[in-house]
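# quick one, what's the 3D model for this:
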Amino acid sequence: MPNFQGLDLTGKTAIVTGASRQRGANVVVNFTSANSKQRAIDVVQKIEANGSRSILCQASVANVKEISQIVDAALQLSQNGKIDIVIHKYDPLFSLLFHQARMLTMTTNSAALGVDANLDEVTEELFQTHFDTNVKGPIFLTKAVIPHIAKGGRVVFVSSAAARLGVAGQTVYGATKAANESCARVWAKELGQSHEITVNCVNPGPVATDQWQESDDQFRKDMQPLIESTPAAARIAEVDDIAPLVAFLCTDDARWTTGSVLCANGGLYN
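Next comes the predicted model:
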């Protein structure tokens, strides 16, 4: 029986794009704008304070021309010239701390767009920016990483319950999350036997992160009925509820799980 000690991924390196916090890894911390630079610097300082190595990288996954900068930074940080784990993490409210894992060579993308808009409010610009960041970004980042990914590599999408719940106002955002699930199923077949890579999704509901606390009062009020209906408990998730599940999918213990969606949302849907 597995003892889940494999959740310790000591020695691995992470690329974290647009992240606000990350701990326990050698990390390429990516940010996209001046507004997020200080948070990225804070992440680097925390990582180095914990004894790991880190590199700061400014690039947007929505711009295909800048993706190579992220990959090059990961290869520079990697001790074996390989990228072992790719985590596509696109959610401004549900970003995760992998504080129980030390990730070797991992690309993690948490640059995200998640603006709510009813159908009559959807604009072409809103559609384009969301799909560029949430769908085009992970597709072309993964494509760029594949030539460098190690055998037995891991690709994990941190998606959202919005992909299936049908929340009003999430026409575009929910569609991008559903697209992430589709990519996971397709890539599981394309990259499985050829590269020995597994590809999976973790789909949380609301999580108590910095981004959740910074969301406006009306949004949190609108989410309250959903939170109160959560079968596991009438609360939003804590980071500790989600991070170990993502870490698990990055380990050898998860080698026989691919093309799946782990619904880490307290039973909002299965």
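# contacts and neighbour counts: CA atoms only from here.
Noted.
# biggest helix in this protein, by residue count?
Here the longest helix in the chain is taken by residue count, with DSSP state H as the criterion, and it is helix 171-195.
# mind giving me the packing neighbours of whichever helix or strand comes after that one?
Sequence-wise, the next helix or strand downstream of helix 171-195 (DSSP states H and E) is strand 198-202. Using 3 or more CA pairs under 8 Å, 6 or more residues apart in numbering; DSSP states H and E as the contact definition, the elements that strand 198-202 packs against are strand 149-158, helix 171-195, helix 239-249, strand 261-262.
# okay, these, which one's buried deepest?
Here the criterion is mean neighbour count by mean count of other CA atoms under 10 Å, and of the helices and strands packed on strand 198-202 the winner is strand 149-158, at a mean of 23.
# figure out how far that strand is from the centre of its chain.
Using CA atoms, centre = their mean, to the nearest Å, the distance from the centre of strand 149-158 to the centre of the chain it belongs to is 12 Å.
# quick check: buried residues in the helix or strand that it is followed by?
Read in the C-terminal direction, the helix or strand following strand 149-158 is helix 162-165, with elements assigned using DSSP H and E. For helix 162-165, the buried set under the neighbour-count rule, 16 or more other CA atoms under 10 Å, comprises 162-163.
# to compare against the first, here's another:
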Amino acid sequence: MENAQKLAGKVALITGGTLGIGLATAKRFVAEGAYVFITGRRPAELEAAVQELGANASGIRGDVASLSDLDHLFAAIKEQKGYLDIVFANAGVADLAPLADATEAHFDKHFDINVKGTFFTVQKALPLLRDGGAVILTSSTVGSQGPANLSVYSATKAAIRSFARTWTAELKDRKIRVNAVSPGSINTPGLSAFGQTPEQTAQIFESLASQVPLGRLGDPDEIGKAVVFLASDDSSYIAGIELFVDGGVAQI
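So this is what the prediction gives:
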């Protein structure tokens, strides 16, 4: 009988795995039979997430923008498991800043974490990533839209979408599939942070939901299910794509 678990026996890495989309995906991966390494910058949140995930998960503290932290991460994975089957390069940040007001620090923060972090996470994973493995990158609907006050963040997500194309070409001989998942507005702590008060957050959520054809924000678990699809054999003939999970907001 076919094993019902889509990721049985797989070893996975999820960066930014302590909250929101990363944690929801980690829960899905564990439920589907994978052993999961998660990263995060804040020790308390990392420990809490590992406790929630259970015995088939480990947490390794680190900042994806730091190459020494990435070296430590992959050394630990090599020592504990010896290989990876799945890399979900998910860690990222998003802050509002109009073009006229954006600072160098704002620009550097977003490109260091979102672009540099994603690039070197995947580069440094390659020696451990087994042939036939899967790489999933977190892009965003804003990578192909033009929302005001998010020009830097949107540019980082467009770069990540580009990585899915070029890395598909570069890794084809190893049968490693690279795809991007592009969430729309998802009910996460990161989205909540755009509001300075609970009332303002509620207004932001209501405004965003009104723009979505399905009439609501997405749930992190809905992204997790899409990532499981891209990580599993269910998507064995899918490479280089951008899978929008956005309630239709960027589609019509």
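# related to what we said a few turns ago, ok, and what's touching the longest helix of structure 1?
Contacting residues not belonging to helix 171-195 of structure 1 are listed as 113-119, 122, 126-127, 130-131, 134-135, 139, 150-153, 156-157, 159-160, 162-164, 166-167, 197-201, 258-261 [CA atoms under 8 Å, 6 or more residues apart in numbering].
# list the contacts for the corresponding residue of structure 1 for residue 219 of structure 2?
Residue correspondence, TM-score structural alignment: residue 219 of structure 2 in this structure matches residue 238 in structure 1. Neighbour list for residue 238 of structure 1: 207-209 [criterion: CA under 8 Å, 6+ apart].
# let me have the residues you listed in CSV, extended by distance to residue 251 of structure 1.
Formatted as CSV, the entries for the contacts of residue 238 of structure 1 read as follows, by distance: CA to CA, whole Å:
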residue, distance to residue 251 of structure 1
207, 23
208, 25
209, 24
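# neighbour-wise, give me the winner out of these.
Ranked by neighbour count under the definition other CA atoms under 10 Å, the contacts of residue 238 of structure 1 are headed by residue 207 with 22 neighbours.
# residue in structure 2 matching it?
Residue correspondence, TM-score structural alignment: residue 207 of structure 1 in this structure matches residue 186 in structure 2.
# gap between its match and residue 224 of structure 2?
Per CA to CA, to the nearest Å, residue 186 of structure 2 is found 12 Å from residue 224 of structure 2.
# just to check, residue 39 of structure 2 is in contact with residue 50?
No - Residue 39 of structure 2 is beyond contact range of residue 50, at 9.9 Å (criterion: CA atoms under 8 Å).
# and these two? Which one has more around it.
Residue environment comparison for residue 39 of structure 2 versus residue 50 gives the larger neighbour count to residue 39, 28 against 24, counting by other CA under 10 Å.
# quick one: what's aligned to the more buried one in structure 1?
Applying TM-score structural alignment, one finds that residue 39 of structure 2 aligns to residue 30 in structure 1.
# swap in residue 100 of structure 2?
Applying TM-score structural alignment, one finds that residue 100 of structure 2 aligns to residue 120 in structure 1.
# any figure for the gap between its match and residue 170 of structure 1?
Here residue 120 of structure 1 is placed at a distance of 12 Å from residue 170 of structure 1 (CA to CA).
# neighbour-wise, which of the two wins?
Of the pair residue 120 of structure 1 and residue 170, residue 170 is the one with more neighbours under other CA under 10 Å, namely 20 against 7.
# aligned to the more buried one, what sits in structure 2?
Here residue 170 of structure 1 is matched to residue 150 in structure 2, going by TM-score structural alignment.
# against residue 239 of structure 2, how distant is its match?
Between residue 150 of structure 2 and residue 239 of structure 2 the computed distance is 28 Å (CA to CA).
# what do you get for residue 29 of structure 2?
Separation of residue 29 of structure 2 from residue 239 of structure 2 (CA to CA): 20 Å.
# comparing those two, which shows the higher neighbour count?
Applying other CA under 10 Å to residue 29 of structure 2 and residue 239 shows that residue 29 carries more neighbours, namely 31 against 23.
# who's in contact with that one?
By CA under 8 Å, 6+ apart, the contact list for residue 29 of structure 2 reads 7, 12, 35-36, 228.
# what is the nearest of those residues to residue 78 of structure 2?
When the contacts of residue 29 of structure 2 are compared for distance to residue 78 of structure 2 (CA to CA), residue 12 comes out closest, at 12.1 Å.
# neighbours of the aligned residue in structure 1 for the closest one, how many?
Structural alignment (TM-score structural alignment) places residue 12 of structure 2 against residue 14 in structure 1. Neighbours of residue 14 of structure 1 under the rule other CA under 10 Å: 33.
# what distance do you get for residue 14 of structure 1 to residue 177 of structure 1?
22 Å.
# same check, this time on residue 87 of structure 1
For residue 87 of structure 1, the distance to residue 177 of structure 1 equals 14 Å [CA to CA].
# also residue 141 of structure 1?
When CA to CA is the yardstick, residue 141 of structure 1 and residue 177 of structure 1 sit 16 Å from each other.
# likewise for residue 24 of structure 1?
27 Å.
# go on, residue 235 of structure 1?
For residue 235 of structure 1, the distance to residue 177 of structure 1 equals 22 Å [CA to CA].
# how about the contacts made by the residue mapped onto residue 247 of structure 1 from structure 2?
Aligned by TM-score structural alignment, residue 247 of structure 1 pairs with residue 228 of structure 2. Taking CA under 8 Å, 6+ apart, we find residue 228 of structure 2 in contact with 6-7, 25, 28-29.
# map residue 142 of structure 1 onto structure 2.
In structure 2, the residue paired with residue 142 of structure 1 according to TM-score structural alignment is residue 122.
# can you check residue 133 of structure 1 too?
Aligned against structure 2 by TM-score structural alignment, residue 133 of structure 1 finds its counterpart in residue 113.
# what about its match, how many residues nearby?
Other residues near residue 113 of structure 2 number 19, with proximity taken as other CA under 10 Å.
# is the closest residue in space to it that isn't next to it in sequence in a helix, a strand, or coil?
Leaving aside its sequence neighbours, residue 113 of structure 2 sits nearest to residue 65 (CA to CA, 6 or more residues apart in numbering; 4.9 Å). The three-state label for residue 65 of structure 2, taken from DSSP: H, G, I helix; E, B strand; the rest coil, comes out as coil.
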